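**Q** attaching a predicted model along with its sequence, questions to come.
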Amino acid sequence: MDRIAIIGSAGSGKSTLALQIAKLIDLPLYHLDRLFWKPGWVETPKPEFSLIVEEVAKKKQWIIDGNYSRTIDIRLEAADLIIFLDYSKHLCVFRALKRSMLHRNKNRPDITEGCKEKFDMEFYKWIWDFPNRNRDKIVLALSKLKEKKKIFVFKHPKELKKWIEKFPGNI
């Protein structure tokens, strides 16, 4: 297990899980938010971002957390292990609100320096709409890979907590 992709809605805990796993098995960690956002919340142009993700995905070992549907196929195809945090939109919005309050006007460790955390209604609407907009596409992509990849789908944080306590022995 050298390449781990962690996907799920914003606020699901992808970055937190990625940090936990990186500490347990010492793999290089790449946060897509850090690769995509430039200081001041400036977006990396989409073609450039796709090339960056392709280069990271070619590496021998990694953990990559994030969605960015434009590049999800690149990561899922390259991964040995895929973890989908398929949590309710209520939980994800709550967690994102809590995160924005905890880190308000500060940088999170999983984001580019110069991108201070802020309250953003457009972002919370994006989280709320995630299940309707993205979930079916993710489930379909995972169903096509289930014979070739190790895939874990967690519906609740308690399931993940039990799984991570036994990691990596449960793979």
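**A** Perfect, I can see it now.

**Q** from now on I want contacts and neighbour counts done on CA atoms only, so please keep to that.
**A** Noted.

**Q** now stretch 51-58: buried residues?
**A** Buried positions in stretch 51-58, judged by neighbour count with 16 or more other CA atoms under 10 Å: 52-53, 56-57.

**Q** out of the residues you listed, list just those in helices.
**A** Among those, the members found in helices (DSSP state H) are 52-53, 56-57.

**Q** which one of these is nearest Trp128?
**A** Nearest to Trp128 among those is Val53, at 25.9 Å by CA to CA.

**Q** and the closest residue to Asn170 other than its chain neighbours, how many residues sit next to it?
**A** Leaving aside its sequence neighbours, Asn170 sits nearest to Trp163 (CA to CA, 6 or more residues apart in numbering; 7.2 Å). Counted with other CA atoms under 10 Å, the neighbours of Trp163 add up to 16.

**Q** for Tyr68, same thing?
**A** Residues near Tyr68, counting by other CA under 10 Å: 14.

**Q** next up, the contacts around Ser12.
**A** Applying CA atoms under 8 Å, 6 or more residues apart in numbering, we find Ser12 in contact with 85-87, 91-92, 95.

**Q** which ones among the residues you listed are found in strands?
**A** Within those, residues falling in strands by DSSP state E are Leu85.

**Q** give the contact list for Leu32.
**A** Taking CA under 8 Å, 6+ apart, we find Leu32 in contact with 64-68.

**Q** scratch that, Ile25
**A** Residues in contact with Ile25, defined by CA under 8 Å, 6+ apart, are Pro168.

**Q** try Leu29
**A** 18-19, 22, 62-64.

**Q** let's bring in a second one:
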Amino acid sequence: MSLNEPVKRVAIIGCGGSGKTTIGRRIAAALGTTITHLDAVYYDDEWNKLSQDKFAQIQHELVAADRWVIDGNYAGTLPIRLHRATHVIFLDLPATTCLWGIAQRRWRYRGGQHDNGVYDTINWGFIKYIWGYRKTMAPRVRTLLAEHGNDAQILIATSRRAANRLTDELERAAR
């Protein structure tokens, strides 16, 4: 893989359990910045949601920075991130891989709040979302990438191994 431009602003998208946070931490460290988890922005500690206007406003403020790493889906506000991103990582992993990822996360955090402010919430609706992500959400994400991601280098990983290779490359380029 050859990177077209310097790594400065990275949007990471993918199903729950796909590894967005792990990859985001690595890239943020290489860039000398912090990672923003959109779940921690969108939900408070009792899982109450922000209004869409406020959520969009916060993202406009976040992407105005020269360097950032933001992980999260939120297709409704994805164009905000795409318009400023230099690189987009789309983790389009199989449902079984993502379900294993959330099982590992559950084991690691034992439920409750992660160190990044995100709460570990696994319920039947979340499992169904993960199982159907590639059929329902992935096509929508691909459409948004095609419509709004023209100025970013789009990097798609369909396996953990491919995701790790992309991350290694981005880390080297960011330093």
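**A** Yep, that arrived. Note that this is a predicted model, so its numbers are computed, not measured.

**Q** counterpart of Asn105 of structure 1 in structure 2?
**A** Under the alignment (TM-score structural alignment), Asn105 of structure 1 pairs with Gly111 of structure 2.

**Q** give me the neighbour count for its match.
**A** Number of residues near Gly111 of structure 2 (other CA under 10 Å) recorded here: 13.

**Q** repeat for Tyr129 of structure 2
**A** Using other CA under 10 Å, Tyr129 of structure 2 is surrounded by 17 other residues.

**Q** quick check, it in a helix?
**A** Yes - the assignment for Tyr129 of structure 2 by DSSP: H, G, I helix; E, B strand; the rest coil puts it in a helix.

**Q** what lines up with it in structure 1?
**A** When structure 1 is aligned by TM-score structural alignment, the residue opposite Tyr129 of structure 2 is Trp126.

**Q** any idea how far Lys38 of structure 1 is from that match?
**A** Distance, Trp126 of structure 1 to Lys38 of structure 1, by CA to CA, to the nearest Å: 20 Å.

**Q** structure 1: strands as residue ranges?
**A** Per DSSP E, structure 1 carries strands over the ranges 3-8, 29-31, 37-38, 42-43, 62-65, 81-85, 150-154.

**Q** select, out of the ones you listed, the one closest to Pro109 of structure 1.
**A** For Pro109 of structure 1, the closest of the strands of structure 1 is strand 29-31, at 9.5 Å, according to CA to CA.

**Q** that closest one vs structure 2, average distance?
**A** Taken over the aligned residues, the distance from strand 29-31 of structure 1 to structure 2 averages 1.2 Å (mean CA distance after the TM-score superposition for structure 1).

**Q** which residues sit against stretch 45-56 of structure 1?
**A** By CA under 8 Å, 6+ apart, stretch 45-56 of structure 1 touches 35-36, 62, 70-71, 74-75.

**Q** rewinding a little: now neighbour count too, for the contacts of Ser12 of structure 1, in CSV please.
**A** Output for the contacts of Ser12 of structure 1, formatted as CSV (neighbours: other CA atoms under 10 Å):
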residue, neighbour count
Leu85, 23
Asp86, 21
Tyr87, 19
Leu91, 15
Cys92, 22
Arg95, 16
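
**Q** wait, which of the contacts of Ser12 of structure 1 is closest to Asn134 of structure 1?
**A** Once CA to CA is applied, the member of those that ends up nearest Asn134 of structure 1 is Asp86, at 10.8 Å.

**Q** so what's the closest one up against?
**A** 8-9, 12, 153-156.

**Q** hmm, try it at 6 Å
**A** Asp86 of structure 1 makes contacts with 8, 154-155, as judged by CA atoms under 6 Å, 6 or more residues apart in numbering.

**Q** just give me the closest of those to Pro28 of structure 1.
**A** Using CA to CA, those come closest to Pro28 of structure 1 at Gly8, 19.8 Å.
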